[in-house]
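could you work out the structure for the sequence below:
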Amino acid sequence: VAEMTKLLHGASICVDATHPYATEATRTICEACETTGVEYHRLLRTESELPKNSIVFETAAEAAEYLESTAGNILLTTGAKELPAFKNLDIKRIFPRVLPTLDGIRACEALDIPHRNIIAMQGPFSLDLNRVILEQFNIQWLVTKDGGAVGGFMEKAKACAYCGARLIVLRRPRENGETVESILERCRKLL
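Sure thing, here's the model as predicted:
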């Protein structure tokens, strides 16, 4: 909060355009705006239309519990912070796609995920790259969040359809916010 408060010094408006699942970051930004008196606006990403055969869960823990009774390799694209929820699964089945950072690799190592299973890359990823990853690692299950178009959600969903993998989606946290158009209008008024 202190760092965000310092960053907001002298600002008139703050647009929180963080990932829809970055609830901790949003709380921090809100608190810093309240402390500084800076006007806060939450930019909402448009939710994706989920394919009909998607399996939807509220939490990563629920998805992991479901996957315990399945067979086949699992591509986790939910981020390093969600990895501990999958600790009870057979680690040989887990292929986490994480950011290529020390924190991302360490999160995988904390679960004893073999290095050969770690896919450390920065997205978003094209349909073709998603498809190739699914094929290369013989993935039957892809677990993701609905990051919208910016997060490459449809490319993952289409790759699953193409390869016959099942799509598991972690439901977005409920939030209030505004469209790009309404936030841009507010910014124009400030100028």
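
from now on I want contacts and neighbour counts done on CA atoms only, so please keep to that.
Will do.

got the buried residues for the longest helix along the chain?
Ranked by number of residues, the top helix in the chain under DSSP state H is helix 23-36. Using 16 or more other C-alpha atoms under 10 Å as the test for burial, helix 23-36 gives 26, 28-33, 36.

and Cys160, that one's in a strand?
No - counting by DSSP: H, G, I helix; E, B strand; the rest coil, Cys160 is located in no strand; its state is helix.

Met154 is in contact with that one, correct?
No - the criterion here is C-alpha atoms under 8 Å, and Cys160 misses it with Met154 at 9.7 Å.

got the contact list for the longest strand along the chain?
The longest strand of the chain (DSSP state E) is strand 139-145. In this structure, residues lying in contact with strand 139-145 by C-alpha atoms under 8 Å, 6 or more residues apart in numbering are 21, 63, 72-78, 133-134, 153, 160, 164-172.

how about this one, so we can line them up?
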Amino acid sequence: MILIISGTREGREITLLLVSKGYEILSLNPVNHGERLITENSSGDVLVYEGKDALTRLLETNRFKAVVDASQPFFEKISGPVKYFCRNNIIPYIRFVRAEVELPDSPFLFPVYSWEEAAEKAAELGNTIFLTTGSYNLEQFASYPQITGKRLVVRILPDQRVIEKVRALGILPRDIIAMQGPFSREMNKATFRMYGASVIVTKESGRAGGTDSKISAALKLKIPVVVIKRPRMEDEQIISVHTYDEVLERVSEAIRK
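Modelled structure (predicted):
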């Protein structure tokens, strides 16, 4: 059996591709940042796992031949433990990597390499900080001392649990935008303008994540953008792939072993 960590368009497409090739699949879709794990197997059966130990039980009770991780590149809450499990159990860990968006040369762009650095730079650049990073790691901004007294506007998924988490961190209802993306450049421009954004914070999550349209919209309005670059993958045991054909090739190799 192959485990696919999904939660992205690529994850869904890879799942369908492998099923069409006859592979036995268990697709894991993290929602609410891993608080619930929804899995679907090749037969279409859906299972929901709740709680912190759900992932461990899932990994220990199934004999996976390989793991294909096509989740968001910043989502270490799931990817981290899975990588650790694969390393300890000699299971191939295949990481699908989205093509990066090439950042234009602009004085309004500020690449950073951590959430803490992003909060620091955003606090330095403006008083109305517009977060397009969802609720993940929102506490890094909400609790950052230099952001105290500044306005935080957050765009999140329209999910009740996510909204409750954001409210619990002290974000006012008027500063919560609960909408499902992706968003066009014009939609981003209109939203940034409407909320009076003085700095935008985004993740470098590829075109599929809307990074290019966010940056383009902000630069058109001459609003500074803090771009959180992807975590560096330095683990030699990670098999990085960039195309669906590479996924098929690596899965085939894992099955033959």
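
now the buried residues of helix 23-36 of the first structure in a markdown table, with distance to Thr46 of the first structure?
Putting the buried residues of helix 23-36 of the first structure into a markdown table (distance: C-alpha to C-alpha, whole Å) gives the following:
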| residue | distance to Thr46 of the first structure |
| --- | --- |
| Thr26 | 17 |
| Thr28 | 22 |
| Ile29 | 21 |
| Cys30 | 21 |
| Glu31 | 25 |
| Ala32 | 25 |
| Cys33 | 24 |
| Thr36 | 29 |
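
skipping adjacent residues, who's closest to His242 of the second structure in space?
Val97 (5.3 Å; C-alpha to C-alpha, 6 or more residues apart in numbering).

the first structure: which residue goes with the one you found?
Residue pairing (TM-score structural alignment): Val97 of the second structure is matched to Leu44 of the first structure.

cross-check the contact I'm expecting between that match and Ser182.
No - using C-alpha under 8 Å, Leu44 of the first structure is not in contact with Ser182, being 10.7 Å away.

show me which of those two is the more surrounded one.
In this view Leu44 of the first structure and Ser182 are compared by other C-alpha atoms under 10 Å, and Leu44 has more residues nearby, 17 against 13.

OK, contacts around that one?
Per C-alpha under 8 Å, 6+ apart, neighbours of Leu44 of the first structure: 17, 20, 176-180.

which of these does the second structure keep?
Retained in the second structure (both residues aligned by TM-score structural alignment, their matches' C-alpha atoms under 8 Å) from the contacts of Leu44 of the first structure: 17, 20, 177-179.

drop anything exposed from those.
Those of those that meet the buried threshold are Pro20, by 16+ other C-alpha under 10 Å.

nearest to Tyr40 of the first structure among the kept ones among the contacts of Leu44 of the first structure?
Gly177 (10.0 Å; C-alpha to C-alpha).

which parts of the first structure are strands?
13-16, 39-42, 55-57, 73-76, 94-98, 119-120, 139-145, 166-170.

could you pull out the helices for the stretch 51-200 of the second structure?
Remark: helices assigned in the stretch 51-200 of the second structure by DSSP state H, counting those that start in this stretch are 54-60, 76-89, 115-125, 138-142, 160-168, 185-194.

residue nearest the middle of the second structure, spatially speaking?
Gln72 (3.1 Å; C-alpha atoms, centre = their mean).

that one pairs with which position in the first structure?
Under the pairing rule here (TM-score structural alignment), the equivalent of Gln72 of the second structure within the first structure is His19.
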